[in-house]
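Novice: Pasted the sequence and its predicted model underneath.
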Amino acid sequence: MQQRSADAPEAVRHRRQSERPRGLAARAGRWLKAWSWLNLRLASSSQEWLRRHFTPAGQGVLAATFAAGLFGLDTRLTAAHQAFAFGLVLLGVAWLGTLVPLAKLRSHRRPPSRAAVGAPCRYKVEVANTGGRIARGLTLHERLPDPRPSRAAFVDTRAPVEATLNPFERLLGYPRWEWLIRQTRRAEAPAPVQLPDLAPGSVAELTLALTPTRRGWLTLDALVLGRVDPLGLMRRERVVAASARCLVLPKRYPTPQLRPPGRRRLQPGGIEQTSSVGDSREFIGLRDYLPGDSPRHIHWAAWARCGEPVVKEYRDEFFSRQALVLDTCPAAGADPVRFETAVSAAASLIAPLGEQPNGPDGLLDLLLYAEGTRVLTAGRGLMSTAAMLEVLACVEPQPAAAFTHLAETVSSRAARQSACLCVLLHWDDARRGLVARLRRSGLAVTVLVVNEQGEQDDPAAAGGAFIAVDARDPAPALARLSPDWSLHGAHRAA
């Protein structure tokens, strides 16, 4: 024991020495990533400054002038200094042209309240000339938010493409920079729109268009008025309208009109119970009081008229109620495209399921986990399917362990559902168990699993209709849904 105690500090010392290089390597790697981020940030800032102040022709003249200045340092050997001087004169004249003040304009944009990913979003902009001279040669465009990643995001994030790169490319970090910009860019930059000539006091209405690329809130930083100098080399810009924003809904794919299977189920409390607390079954009439009736059901006005106790009579309600379960708990390190495809698939199914399924009294429940299990119900007098899409527009990935809470909620509500359609991110033991429990409760369950190319899932284990949805192209899989929730060409459980 004494020998072991004496050797213990020595073992600890050796272990710390072996771990020290690894810690130094990690710190050096983070420092190099931060250095790469700083260089890429500076290069991107310079590129953005050139884009705002120079036209493409002006950028070409600027580059040629700079190159001529480098090669023309010795005026006795080359004549490049003459090209350098000529370029400086052109840029100087162009700069003087940008000093002319822009016309006084007042603008008012009317951005839409909602847009959709991948669909062109057009809106009107009203421009009025409030100055005393004619406004000529002006353009108008929207300035979008800066998509460049922060230092923390660049250092801590690993792009999927980095697995195929060599160490030098990973060290430079440019592929990671491009990948992060694509992830944070929310819309394609629209081209400037040419303004017509505006006389003093005149008003013009223009149509601007942009295409959102990500769901969620899209912020329009500013509406910018611009003008190019007479030589067409430099630009002058001015912000004429403050920021605005609109909600971008998830991308939706064509799906057939669905008639969910399953029979009507007893709904304790009726339709009102879905949005309120308490027993509120359907009222059908009055009858005489019988021993054992609840005093809460006494109709006092009828008792006063008849002189005898009268109670209200109710009956239980049976109607169709479908469940759409969205898995929002991806595994650690999963490709974000998989999650976005699952959200788009659920959004594509909401409209076909929510348009009065199985009659005017049918209800649609959307179950998902978003900082807690949420159950959203659409139907008569309740939430609309458009409101459901707005919720899906802002949902974010949740911890993988949170799927247990979602599964418990779905299982506890199985007795009230007529059918269930599950959009899952993986096909593991936890999700197999959920589908099996739903099948044992008598539900007609259809399973859509979003997977990557090359992944193999076991359709026989789904316990019902099963289809694999390609994360890169979900449209063919969604089109295979038939109106009765069966799947054309899909796997069926034995």
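Specialist: Thanks, I have the structure now.
Novice: rest of the way, CA atoms for contacts and neighbours
Specialist: Noted.
Novice: Show me what the helix or strand hosting Leu24 is packed against.
Specialist: Following DSSP states H and E, one finds Leu24 within helix 2-53. With contacts defined as 3 or more C-alpha pairs under 8 Å, 6 or more residues apart in numbering; DSSP states H and E, helix 2-53 has these neighbours: helix 151-156, helix 167-172, helix 174-184, strand 235-241.
Novice: Between these, which one is closest to Pro397.
Specialist: Pro397 lies closest, by C-alpha to C-alpha, to one member of the helices and strands packed on helix 2-53: helix 174-184, at 14.2 Å.
Novice: Arg4: neighbouring residues, count only.
Specialist: 8 (other C-alpha atoms under 10 Å).
Novice: Please report the distance of it from Ala11.
Specialist: According to C-alpha to C-alpha, to the nearest Å, Arg4 and Ala11 sit 10 Å apart.
Novice: Mind jotting down where the strands sit in the stretch 251-400 of the chain?
Specialist: For the stretch 251-400 of the chain, applying DSSP state E, counting those that start in this stretch gives strands covering 265-267, 282-288, 310-315, 317-319, 321-326, 363-369, 373-378.
Novice: Would you mind giving those strands as TSV with distance to Ser441 and mean neighbour count added?
Specialist: Shown next, in TSV, are those (distance: least, C-alpha to C-alpha, whole Å; neighbours: other C-alpha atoms under 10 Å):
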stretch	distance to Ser441	mean neighbour count
strand 265-267	12	17
strand 282-288	26	13
strand 310-315	25	18
strand 317-319	17	18
strand 321-326	14	25
strand 363-369	17	24
strand 373-378	19	19
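Novice: Distance to Ala63 added to the ones you listed, as TSV?
Specialist: Formatted as TSV, the strands of the stretch 251-400 of the chain follow (distance: least, C-alpha to C-alpha, whole Å):
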stretch	distance to Ala63
strand 265-267	73
strand 282-288	79
strand 310-315	83
strand 317-319	72
strand 321-326	53
strand 363-369	53
strand 373-378	57
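Novice: So for Asp428, which of those sits nearest?
Specialist: Closest to Asp428 of these, according to C-alpha to C-alpha: strand 321-326, at 15.3 Å.
Novice: quick one: the closest one to strand 363-369, angle?
Specialist: With axes from the mean of the first three to the mean of the last three C-alpha atoms, to 10 degrees applied, the angle from strand 321-326 to strand 363-369 works out at 30 degrees.
Novice: Put this next to the previous one:
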Amino acid sequence: MLSRALAVTRTGSRVVTSTGRGVLLLGVVAYAGSLVWGLVELRLVAVMCLGVLIAAVPWLLVPMRVEADLRLRPPRTTAGEAVEASLTATNHGALPLWQPLVRIPVGTRETWVRMPSLDRGSRQRVEVVVDDLARGVLQVGPATAVRSDPLGLLHRPVRWGAARELFVRPAMVVVPTLGAGQVRDLEGTPSDRVSMSDLAFHALREYVPGDDLRHVHWRSSARAGELLVRQYHDTRRNHATVVVDADPAAYPSVEAFELAASVAASLLMCAAREEYDVSLACGDVQLTALPAPAVLDGTCRIDPAPGAAPLSEQVATAMVLAPETSVLLLVTGRGTDPEAVTRATVTLPADTRVVVVRAAPGETAGVLRHHGHDAVTVGLLGELPGLMAAAS
């Protein structure tokens, strides 16, 4: 019983506005004063305060039947850019709505807009521009209309429509290439693995029961006097995997991790433009075998993860996620031990190209060759295109 009474009290406190609470307090004080001093005028003031509060109740009870649709243009944007939220409302109720006040939440921010009056059956649209957005997946909406009486004593929020997800990707730059020596080959690049069916011919060998007769080389078999079958190099498409170090210790500041996220997104965009298959790994965000835009959306969700696995385990997990990786792009911060990077990359296949990018705001940019891989230091995002072009 007590909990129910408390719940009713909390609900009532949300319905009564600050103005309404002031009127209620005035009525209580006036009534108390009338009892103490016996003044009829104070009792009249108390009755008037109670009367206006009771008169405000019917305004909240009238049903509001509104069909609302919230749209975002564009549905994806980059950090620091603006997005336009368009709210279309149609009044299906029996009564007109006079300039409803609508709240549109965008992440942790709130935007208030006063809509034009909605007559019965009419439709109105308002547009709100929200700028200076931070990276992440933001929930926009649901829009909430505030139903109130003319004096603003009581109000009741009414939900209009559903919420939308806004993907705010990191700031990006156009990286022309992932480095010199990368071949854009739609048919794949031959590897050292031998296969019985592929595109790159390797050699002939003796027939073994169970081999596919379609691979028998009949002319050579006739000359040798025994069945010979073709062997091939196993080929694979170029596949770029971006691993972002999830250890918070690697990044001394929020800006350092945001730079790392921007570097990762820029490299993913470059790989997709060069028609690579792409994968992304950072903590719990593990994406592969998806269209490039979906993988790029993953950069909206990455964050440092306290208790993250050592860097070597993160790289090993990424290789399990995408074993066909031909280019591994490891993005970390200035707080990562170089020996940890070496341990993470030393066991990778010899035919996998490795580029380690250190996101270190304020440090001097540069490219070094270290333990068989390229080590790139990025102090500013704008330096990334030239550094990747210089990487061997």
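Specialist: Right, received. Where do you want to start? Fair warning: this is a prediction, and the values are worked out from it, not measured in the lab.
Novice: before we move on, the earlier item: closest to Pro254 of the first structure out of the helices and strands packed on helix 2-53 of the first structure?
Specialist: Nearest to Pro254 of the first structure, of these and by C-alpha to C-alpha, is helix 174-184 at 24.8 Å.
Novice: So which elements touch that closest one?
Specialist: In terms of contacts (3+ C-alpha pairs under 8 Å, 6+ apart), helix 174-184 of the first structure is packed against helix 2-53, helix 151-156.
Novice: Distance from the first one to the middle of the chain?
Specialist: In other words, helix 2-53 of the first structure. 33 Å (C-alpha atoms, centre = their mean, to the nearest Å).
Novice: And the next helix or strand past it?
Specialist: helix 56-71.
Novice: Tell me which residues of that next one come out buried.
Specialist: By 16 or more other C-alpha atoms under 10 Å, the buried positions in helix 56-71 of the first structure come out as 58-59, 61-62, 65-66, 68-69.
Novice: now swap in stretch 253-265 of the first structure and tell me
Specialist: So for stretch 253-265 of the first structure, counting by 16+ other C-alpha under 10 Å, buried means 253, 255-264.
Novice: gap between the two ends of that stretch?
Specialist: Per C-alpha to C-alpha, stretch 253-265 of the first structure runs 30 Å from first to last residue.
Novice: hang on, the earlier thing: ok, which of the strands of the stretch 251-400 of the first structure comes nearest Arg122 of the first structure?
Specialist: Comparing those by C-alpha to C-alpha, strand 373-378 comes nearest, at 29.0 Å.
Novice: Check which helices and strands that closest one is in contact with.
Specialist: Here strand 373-378 of the first structure touches strand 363-369, helix 385-393, helix 403-412, going by 3+ C-alpha pairs under 8 Å, 6+ apart.
Novice: What does Leu151 of the second structure correspond to in the first structure?
Specialist: Under the alignment (TM-score structural alignment), Leu151 of the second structure pairs with Leu231 in the first structure.
Novice: Repeat that for Pro100 of the second structure.
Specialist: Checking TM-score structural alignment: Pro100 of the second structure goes with Leu138.
Novice: do Ser326 of the second structure as well
Specialist: Per TM-score structural alignment, Ser326 of the second structure is aligned with Gln417.
Novice: Next up, the contacts around its match.
Specialist: Gln417 of the first structure makes contact with 265, 320-323, 443, according to C-alpha atoms under 8 Å, 6 or more residues apart in numbering.
Novice: Which helix or which strand is home to the match of Leu151 of the second structure?
Specialist: Using DSSP H and E, no helix or strand contains Leu231 of the first structure.
Novice: wait, which of the buried residues of stretch 253-265 of the first structure is closest to Leu421 of the first structure?
Specialist: Distances from Leu421 of the first structure to these, taken by C-alpha to C-alpha, are shortest for Pro260, at 9.1 Å.
Novice: Does the closest one touch Asp484 like I think?
Specialist: Yes: Pro260 of the first structure lies in contact with Asp484 (C-alpha atoms under 8 Å); the separation is 5.5 Å.
Novice: hmm, back to that, relative to Ala128 of the first structure, which of the strands of the stretch 251-400 of the first structure is closest?
Specialist: Here strand 373-378 is closest among those (C-alpha to C-alpha), at 43.9 Å.
Novice: before we move on, back to that, check the secondary structure at the nearest residue to the match of Leu151 of the second structure once chain neighbours are set aside for me.
Specialist: Nearest non-adjacent residue to Leu231 of the first structure, counting by C-alpha to C-alpha, 6 or more residues apart in numbering: Ala94, 6.0 Å away. Using DSSP: H, G, I helix; E, B strand; the rest coil, the structure places Ala94 of the first structure in helix.
Novice: What distance do you get for the residue nearest the centre of the second structure to Gly333 of the second structure?
Specialist: By C-alpha atoms, centre = their mean, the second structure has its centre lying nearest to Cys300, at 2.8 Å. Here the criterion is C-alpha to C-alpha. By it, Cys300 of the second structure lies 18 Å from Gly333 of the second structure.
Novice: before we move on, what about Leu296 of the second structure?
Specialist: For Leu296 of the second structure relative to Gly333 of the second structure (C-alpha to C-alpha), the value is 20 Å.
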